[in-house]
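Enquirer: Kindly generate the corresponding structure for this input.
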Amino acid sequence: MRGSVNLSVVAALVAACFALAGCETSSSLNTSSGGAIAAAMTRSYPSALPSEYRKQEVSDPTGEAPGTIVIDTATKHLYLVEPNGRALRYGVGVGREGFGWTGEAVVGAKQEWPDWVPPPEMLQRRPDLPLRMAGGPENPLGARALYLHRNGRDTLFRIHGTNEPHTIGQAMSSGCIRMINFDVEDLYARTPVGARVVVR
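Expert: From the prediction side, this is the model:
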């Protein structure tokens, strides 16, 4: 099924659907399957990506306990706090003006190559949408997703990968936090369900 996904359908899906789910990609989707797969599977940073958005270990600027994820929406950085005053810093894409959010949550669930399922309300408005978009390199949720919950309920916001690495360091989504695919794989492996997330 992954190989049969029509990217023109994906483009329409993403533009119309991710706003409700708290995630939205840019309007410049890859126009070919090869472009999406290449963007998803590459293991190096885009040459145009500034060094500040490439993973590195830094002095912890957050003051939070080890194991906490802190997202600084102003600087477009995500910190995974480590012991001894250190943190891993990753570049992220964040919500555009009017779609950002702040507060606390926990990682309520995690998924490798997550599927995307339109909610019933959206299917009522857009019956042409598929019931499910299979996870894979062409799926805009990317290689991994961490689902953010608050008070035991899904917030509909995610930390997820992207097949649009040029959006890292930008404010372009409807609130979700997007990462380079191999960076989100790294964060996913280091972060247990129940980890605290602070969005500032």
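Enquirer: CA atoms for contacts and neighbours, from now on please.
Expert: Fine.
Enquirer: Show me where the protein has its helices.
Expert: For the chain, the helices defined by DSSP state H occupy 7-17, 33-41, 120-125, 181-190.
Enquirer: how far off helix 181-190 does the second one point, in degrees?
Expert: Angle, helix 33-41 to helix 181-190, by axes from the mean of the first three to the mean of the last three C-alpha atoms, to 10 degrees: 40 degrees.
Enquirer: Check the offset of helix 33-41 from the chain's centre.
Expert: Distance, stretch centre to chain centre, for helix 33-41: 16 Å (C-alpha atoms, centre = their mean, to the nearest Å).
Enquirer: quick one: buried residues of that helix?
Expert: The neighbour-count check on helix 33-41 (16 or more other C-alpha atoms under 10 Å) flags 33, 36, 37, 39, 40 as buried.
Enquirer: repeat for the first one
Expert: Applying a neighbour-count criterion of 16+ other C-alpha under 10 Å, one finds 7, 10, 11, 13, 14, 17 buried in helix 7-17.
Enquirer: Chain neighbours aside, what residue packs nearest to the fourth one?
Expert: This points to residue 13. residue 129 (7.0 Å; C-alpha to C-alpha, 6 or more residues apart in numbering).
Enquirer: To compare against the first, here's the next sequence to fold:
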Amino acid sequence: MRYNGLTRRRLLLTGAAAGVAGMAEAASTRHNLSSFRAVRWQEHFDTLRNGAILADTQSRALHYWSEDESFYKVYPTSVPISEELTKRGYTEVVRKVEGPTWTPTPSMRERDPSLPPVIPAGPENPLGTHALYLSWQYYRIHGTHDTRKIGRPSSDGCIGLYNEMIAELYQLATVGTQVRLI
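Expert: Have a look, this model is predicted:
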């Protein structure tokens, strides 16, 4: 059976992904993942080589597809404070770090000279527990200890997820996973 171009199997995977992500968010009921529309990877990528991540800043959702199409996950995200702070286009995961340190960008330090030069891993670190570094300098997909940020403008260009969700995505994504920000 096909529904809007999706097979019944893909619809079930989409529903399962929304359910799993919804459980991870049980502590916060601000987001209803079932309201995110299913997205077809073919609309954004030529292949699923190394898997694919689509970060949609309008819907505040991050979509992940595994290379073999066995996993499709949807996660709620934080988004940039302003449109000009986020690049759009294609990039890829170039490094994965568990317990990342955070270094403010030069423009952040210019806006706020009181920022520390580095914040080590831990509860004060804005990158949360895990980070996927992208080929674009200063851009990350990362966790956050401040769950109030998810679903809201709160970032200087990065895509933030709940720590539980970035930990899951960290396990699924590899160096070389293709990424598109729209």
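Enquirer: returning to what we had before: these two touch, right, the residue nearest to residue 13 of structure 1 and residue 119?
Expert: No - Residue 129 of structure 1 is beyond contact range of residue 119, at 10.5 Å (criterion: C-alpha atoms under 8 Å).
Enquirer: With neighbour numbers in mind, choose between the two.
Expert: Taking other C-alpha atoms under 10 Å, residue 129 of structure 1 and residue 119 do not tie; residue 129 has more neighbours (19 against 13).
Enquirer: List the contacts of the residue nearest to residue 13 of structure 1.
Expert: 13, 118, 123 (C-alpha atoms under 8 Å, 6 or more residues apart in numbering).
Enquirer: so where do the strands sit in structure 1?
Expert: Secondary structure of structure 1 (DSSP state E): strands located at 56-59, 69-72, 77-81, 86-91, 94-95, 103-112, 144-150, 153-162, 171-173, 177-180, 196-199.
Enquirer: which one of these lies closest to residue 190 of structure 1?
Expert: Closest to residue 190 of structure 1 of the strands of structure 1, according to C-alpha to C-alpha: strand 77-81, at 8.8 Å.
Enquirer: Reformat the strands of structure 1 as CSV; add mean neighbour count.
Expert: Listed next are these as CSV, based on neighbours: other C-alpha atoms under 10 Å:
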stretch, mean neighbour count
strand 56-59, 14
strand 69-72, 24
strand 77-81, 26
strand 86-91, 22
strand 94-95, 26
strand 103-112, 18
strand 144-150, 24
strand 153-162, 22
strand 171-173, 22
strand 177-180, 34
strand 196-199, 19
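Enquirer: Which one of these lies nearest to residue 45 of structure 1?
Expert: That would be strand 177-180 among the strands of structure 1, by C-alpha to C-alpha, at 7.9 Å.
Enquirer: what's the closest one aligned against in structure 2?
Expert: Counting by TM-score structural alignment, strand 177-180 of structure 1 pairs with residues 159-162 of structure 2.
Enquirer: compared with structure 1, how much does that stretch deviate?
Expert: Following superposition, stretch 159-162 of structure 2 is found to deviate from structure 1 by 0.2 Å on average (mean C-alpha distance after the TM-score superposition for structure 1).
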